[in-house]
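[1] turn this into a structure:
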Amino acid sequence: MKKVLLAGASTYGVKNMGDDAMLDNLTQTLHERIDREIVFLARHPQGGYDEEYGIRSIKNFEHDSREQSLGRYFYGFNRGDGRNHLDAIREEMAGCDIVVIGGNSFMEVSASSFLRGVVSYSSLVATLAIFMNKPYVLYGVHGHPPKLEITAQMARFLCSNAALVTCREQFYKGVLADLGATGEHIQVFGDPAYGIDPVQDPELGRAILREQGIAFGRKNVVGVSFRHMYWVWDEPEFARLAEKMAQFCDRLVEVLDADLLVIPNCTYNIDNINEDDRYVAKVFMDKMRHRADIHLVDRDMSLTETLSLYRGIDMIVSNRRHACIFGAVYDKPVHALSTGHPWQFKPFVEDLGLTGCYSSFTEDGVEELARAVRTTWENRERHAASLAQTMPRLRERAKSQVDAIIAIMNAKKGEEKVPPAAHP
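    The predicted model follows:
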C-alpha cells in the first residue's frame, strides 16, 4: 500500500467546490489506480468530508479562523500553542511515500512573511518533506504573476526542490520561468478539475430545487456564479460592481428569455463574509428589476450536489473558472467573465476551444456584455459539439498528472525526480 500525505494552505475542505473538484480528480484517480491511503492535513478535519473523498484528515498548521491567527505564526509555532498536532503530522509524514501540496501555492491574497501566508505555508510543508527525505509534488499550480519578491523567492525554492510541478496552463509555466523556476519536471497537464465525473442522476438536482422552493417560469435556464475579489476590491468598488452585475443579470433575463439560477461555488464564511457566494449574490439580486426571475440555491452543498445543478441548466455565465469548467463537463455553453484577472480565464478558455466566449466584466459596458453572451448563446450548438470533442482529451490529461505522481512513488529511492513523459 502507498501512503499519500496531502496538504495545501486553505485548500480543500473549506467549502470551495473548485478546490474540491481538483481534490476529487486526485483522490478518485488514486483510488482507481493503486492500493493507497490518503492522509489530509486539514484546517477543519471533518468526518463527512473524509467519507466523501476516501481520505483521513488530521489538523494542519492553520489556525481555525483568521481572528485567531492575527499577529501570530502558524498554529503550533507560538508560545502557549498546543502541539499534539505537530506530533501527528511528523508521524504521518515519516510514514508516507509522497507529499502532495495542492492548489494555488503562490497566491498573494495576503502578504506572506515568516510562518505566515499561503506561500510560506507551502514552503513549510516542503521544508519538512525535504528534511524527512520525502518527495513532494506541487499539484495544479496556477495564479497571478507574483508581485512580491518574497513570493518569487519561495516559488523558486518550492519548484526547484519538487519532484514534479503540474501547471494548469502553459501561461503559468511561463510565469514560473520568468521567476527563474525551470526544468523538465515542471509540466502542463491542464486544470485537474477536468478529470471529475459528471453527475448522471437528474433527480438529485431537481430535488435540491424543490427543497429550495425554486420553480422556473421562462423558456431557458442560465446558471450564474459570481465571486467577490475580496483581496482586491474595497467596499465602494464592490458596491459599484454589484450594481453593474444587477443590470447585467436583468439584461440576461431579457435577451435570453431566461430564468437565472445562482449556483454558489464557495460558501465558506468563517474569515470573510465576502468569500461566500450566497452573500455576494443577495447583494446584487436585491438591486435587480427582474428579481422574480433570479433564484439562489441558499445552502451548503457537496461537490456532487453542486455538479447536479449544472446538469439541468442551459448555459453558465461566471467569473469563477471552475464554474465554467463544471458547465463544460456537461457540454454546456460557457461564457467566462474576467473581473480584472485575464490570466485566470483567457488560457483556459483557449484550452476549451471557446476563444470568443469571454468578456471583461470590469471593462465592458452592460450592453456589450449582454451582446457577447447572446452571441455565445446563439452559437450554443456549435460550442456544445466542440466541447464534446475537447473534453475527453482534457479529462485524460488531467488524470495523467495523477499517473505521474504514482510513477514518482514507484520510483527507486533517489530517482524520484526523474520526470514522467510529457503530456501535450
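
[2] drop to CA atoms for contacts and neighbour counts, all remaining ones
    Fine.

[3] residues contacting Thr166?
    137-141, 186-189, 401 (C-alpha atoms under 8 Å, 6 or more residues apart in numbering).

[4] got the residues you listed as CSV, with secondary structure and neighbour count columns?
    As requested, the contacts of Thr166 are exported to CSV (DSSP: H, G, I helix; E, B strand; the rest coil; neighbours: other C-alpha atoms under 10 Å):
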residue, secondary structure, neighbour count
Val137, strand, 25
Leu138, strand, 25
Tyr139, strand, 29
Gly140, strand, 26
Val141, strand, 23
Ile186, strand, 22
Gln187, strand, 23
Val188, strand, 23
Phe189, coil, 26
Gln401, helix, 29
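
[5] which stretch of helix or strand covers Glu224?
    No Glu there; residue 224 is Val. strand 220-225 (DSSP states H and E).

[6] tell me where the stretch 301-424 of the chain has strands.
    Under the criterion DSSP state E, counting those that start in this stretch, the stretch 301-424 of the chain carries strands at the ranges 315-318, 334-338, 358-360.

[7] one step back: output the contacts of Thr166 as TSV; include the columns distance to Ser308.
    Formatted as TSV, the contacts of Thr166 follow (distance: C-alpha to C-alpha, whole Å):
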residue	distance to Ser308
Val137	31
Leu138	30
Tyr139	26
Gly140	24
Val141	27
Ile186	34
Gln187	32
Val188	29
Phe189	26
Gln401	26
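
[8] go ahead and confirm Val349 touches Ser338.
    No - here Val349 does not reach Ser338: they are 11.1 Å apart, not a contact under C-alpha atoms under 8 Å.

[9] alongside the first, I'd like the structure of this one:
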Amino acid sequence: MGLSMSMGLCLLWGCLCLQTCPCLWVCVCYGAVCVYEVVFAYGAVFATGLCMSLGLSVSLGLCVCYGAVFVTVLSMSMGPSLSLPPHSPMVSVAIALAFVPLVLALALRSRHYAALVARVALGWLRDRLSSAPREHRALQYLLAHAVPGDPRHVLLTLDQWSRRCEHLSCVGPDKGRVVERVLSARSPRRVLELGTSCGYGAVLLARALPPGARLLTVERDPRRAAMAEKVIRLAGFDESTVELIVGPSEEVIPQLRARHGLDAADFILMEHGKRCYERDLRLLERHRLLAAGATVLADHVLFPGAPRFLRYARGCGRFRCRLHRASLEYFHGIPDGIAELRYTGRPAGGNGSGTQREGGKDVGGKNTLGMGAPPVL
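    Below you'll find the model as predicted:
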C-alpha cells in the first residue's frame, strides 16, 4: 500500500467529516499517513467513520483504543518491522476493518427497520409452516384474553398481540389517538373506512362515533374480512352501527350510494393499499361521496409512504391539508404520519397550489408537509 493511496483514503474520510470537526480530523488523517502509513492510516479511517456516526467524544476514545490494539496486533504478527508487504494478509484485514464504522453506523441507524423486517418475515414463515393463518392466530388470542363488549379492552388485547407475538398492520395506539381526537372534533354522522384489515380501525372509529352515527368499512381480502367481522361483533357493535363490505374499493365506492345508502361521507379513514389512496380519493370526488367540509384521514403516508396521493391532495386545490406526525405502530423508532385533508369543494384555480395547515396555521404555496415530493424519512 503506497503512501499516496493511504493519504488519499484518509483525506477523503477527513473531508466527509468536515461538518463534524474539520481541523482535528484532517490533521489526524494527515498525521497518520506521515507517521506510520498503513497502520495508523486505517486507524484514522476507522476513527473518522466513528466520528460521523457516534460523535466526537465517543469516537476519540475509541480511536485511541483502536490504534493501540491495531499496533499491538501488527507488532506481534510482524516483529520489529512496521512496513507491510504489498500482498500481505494484514493489508486485507486492514482494508476490511476500515469499513467496520460504516457497517456499525448503518446497523445503529437501521435497527428499527431490521426489527420490523424480522417480525414480518417471522410471521410469513409461521404462515407457511402453520395450517392456521396469522389472522386466525390473532383471533384465537383475542377470544382468549379480550373482554366481550368492551371496545377499549379489545383494542388493548390486539396491541398486546402485535407487541408480543406477531405484527399486525393497523392504526395502532399512537396514531389511534390522533384519529379519535379528529373524529371527536368533527362529530360525523356518516363514516367510511377503506381497508378494514383486522378490524382495529373499525372498532376504534365505532367507539368514538356520536349517537346515531353509522360506519361503513370496506375490505378486499375475504379472509381478513372474516376476522374483522368477529372482532367488530366481539367489541359489541352490531350491523346497524358498523356494516362490513367485502370487495375491492374501486368496485365498492361507485355502489355506495345505490346499494349501501351512503349519500355523502362526513369522515373517511384510508388505511388500505397506499397506491390506491389517490385513485380512491378521485373516485369519491367523481361520485360526489364527499360532503362539504368532509375530513379524510390517510394512514402510513410517511412509511411506507404515499407520495402521489400527497401531491394530488396538495395540488388539486380542493383540500386543506395537515400532517400529524407519529411513529409506526409498535415501532417507535420508525417515523410515520397521518395526513388530514379537509374537503372544501372548491375547484382548482389560479396556481392550484392549495392551502396547507401545519401546527394549526394555514400556509399557502409553501410545501411544508413535503407534499410536493415523496416524503423523506
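
[10] superposing both, give me the TM-score.
    Both chains were compared after superposition, and using TM-score structural alignment, normalised by the length of the second structure their TM-score is 0.30; 161 aligned residues with a C-alpha RMSD of 5.3 Å.

[11] quick revisit: overlap in contacts, Val349 and Ser338 of the first structure.
    Here Val349 of the first structure and Ser338 have Tyr358 as joint contacts, going by C-alpha under 8 Å, 6+ apart.

[12] before we move on, back to that, for Leu260 of the first structure, find the nearest of the strands of the stretch 301-424 of the first structure.
    With C-alpha to C-alpha, the closest approach to Leu260 of the first structure among the strands of the stretch 301-424 of the first structure belongs to strand 315-318: 9.5 Å.

[13] who are the packing partners of that closest one?
    strand 220-225, helix 321-329, strand 334-338 (3 or more C-alpha pairs under 8 Å, 6 or more residues apart in numbering; DSSP states H and E).

[14] would you turn these into CSV with mean neighbour count?
    Formatted as CSV, these follow (neighbours: other C-alpha atoms under 10 Å):
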stretch, mean neighbour count
strand 220-225, 23
helix 321-329, 24
strand 334-338, 27
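
[15] so Ser327 of the second structure makes contact with Ile334?
    Yes - in this structure, Ser327 of the second structure is within contact of Ile334 by C-alpha under 8 Å, at 5.6 Å.

[16] out of the helices and strands packed on strand 315-318 of the first structure, nearest to Met93 of the first structure?
    helix 321-329 (30.5 Å).

[17] quick check: angle from the closest one to strand 334-338?
    170 degrees (axes from the mean of the first three to the mean of the last three C-alpha atoms, to 10 degrees).

[18] by contact count, what packs against helix 321-329 of the first structure?
    Against helix 321-329 of the first structure (3+ C-alpha pairs under 8 Å, 6+ apart) you get helix 17-33, helix 303-311, strand 315-318, strand 334-338, helix 380-410.

[19] packing partners for the second one?
    It refers to helix 303-311 of the first structure. Judged by 3+ C-alpha pairs under 8 Å, 6+ apart, the packing partners of helix 303-311 of the first structure are helix 17-33, helix 202-211, helix 321-329.

[20] deepest in the core, which of those helices is it.
    helix 321-329 (a mean of 24; mean count of other C-alpha atoms under 10 Å).

[21] all helices of the stretch 101-250 of the first structure, in order?
    118-131, 149-161, 170-179, 202-211, 235-256 (DSSP state H, counting those that start in this stretch).

[22] who wins for proximity to His383 of the first structure among those?
    Checking the helices of the stretch 101-250 of the first structure against His383 of the first structure by C-alpha to C-alpha gives helix 235-256 as the closest, at 16.6 Å.

[23] quick one: name whatever helix or strand follows that closest one.
    Next helix or strand after helix 235-256 of the first structure toward the C-terminus (DSSP H and E): strand 258-262.

[24] next, count neighbours for Leu129 of the second structure.
    Neighbourhood size, Leu129 of the second structure [other C-alpha atoms under 10 Å]: 10.

[25] can you tell me how far it sits from Arg119 of the second structure?
    15 Å (C-alpha to C-alpha, to the nearest Å).

[26] now swap in Arg109 of the second structure and tell me
    Applying C-alpha to C-alpha, the value for Arg109 of the second structure to Arg119 of the second structure is 18 Å.

[27] kindly list the longest helix within the second structure.
    helix 56-78 (DSSP state H).

[28] list the buried residues for that helix?
    Going by neighbour count (16 or more other C-alpha atoms under 10 Å), the buried part of helix 56-78 of the second structure is 56, 59-60, 62-63, 66-67, 70-71, 74.

[29] can you name the next helix or strand after that helix?
    The element immediately downstream of helix 56-78 of the second structure (helix or strand, assigned by DSSP H and E) is helix 89-98.

[30] okay, angle between that next one and helix 56-78 too, please.
    Going by the same axes, to 10 degrees, helix 89-98 of the second structure makes 170 degrees with helix 56-78.

[31] quick check: what element follows helix 89-98 of the second structure along the chain?
    That would be, after helix 89-98 of the second structure and using DSSP H and E, helix 100-109.

[32] next SSE downstream of that next one?
    helix 111-129.

[33] which strands and helices lie in contact with the helix or strand following that next one?
    The C-terminal neighbour of helix 111-129 of the second structure among helices and strands, as given by DSSP H and E, is helix 134-145. The contact analysis (3+ C-alpha pairs under 8 Å, 6+ apart) places helix 134-145 of the second structure against helix 111-129, helix 151-164, helix 222-234.

[34] and those as TSV, adding distance to Cys34 of the second structure?
    Listed next are these as TSV, based on distance: least, C-alpha to C-alpha, whole Å:
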stretch	distance to Cys34 of the second structure
helix 111-129	38
helix 151-164	54
helix 222-234	66
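
[35] ok, which of those helices comes nearest His260 of the second structure?
    Of all these, helix 222-234 comes closest under C-alpha to C-alpha, at 17.3 Å.

[36] pull out the buried positions in that closest one.
    224-229, 231-234.

[37] export those residues to JSON lines and tack on distance to Val203 of the second structure?
    Formatted as JSON lines, the buried residues of helix 222-234 of the second structure follow (distance: C-alpha to C-alpha, whole Å):
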{"residue": "Arg224", "distance to Val203 of the second structure": "15"}
{"residue": "Ala225", "distance to Val203 of the second structure": "13"}
{"residue": "Ala226", "distance to Val203 of the second structure": "15"}
{"residue": "Met227", "distance to Val203 of the second structure": "13"}
{"residue": "Ala228", "distance to Val203 of the second structure": "9"}
{"residue": "Glu229", "distance to Val203 of the second structure": "10"}
{"residue": "Val231", "distance to Val203 of the second structure": "8"}
{"residue": "Ile232", "distance to Val203 of the second structure": "6"}
{"residue": "Arg233", "distance to Val203 of the second structure": "9"}
{"residue": "Leu234", "distance to Val203 of the second structure": "10"}
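
[38] lovely, talk soon.
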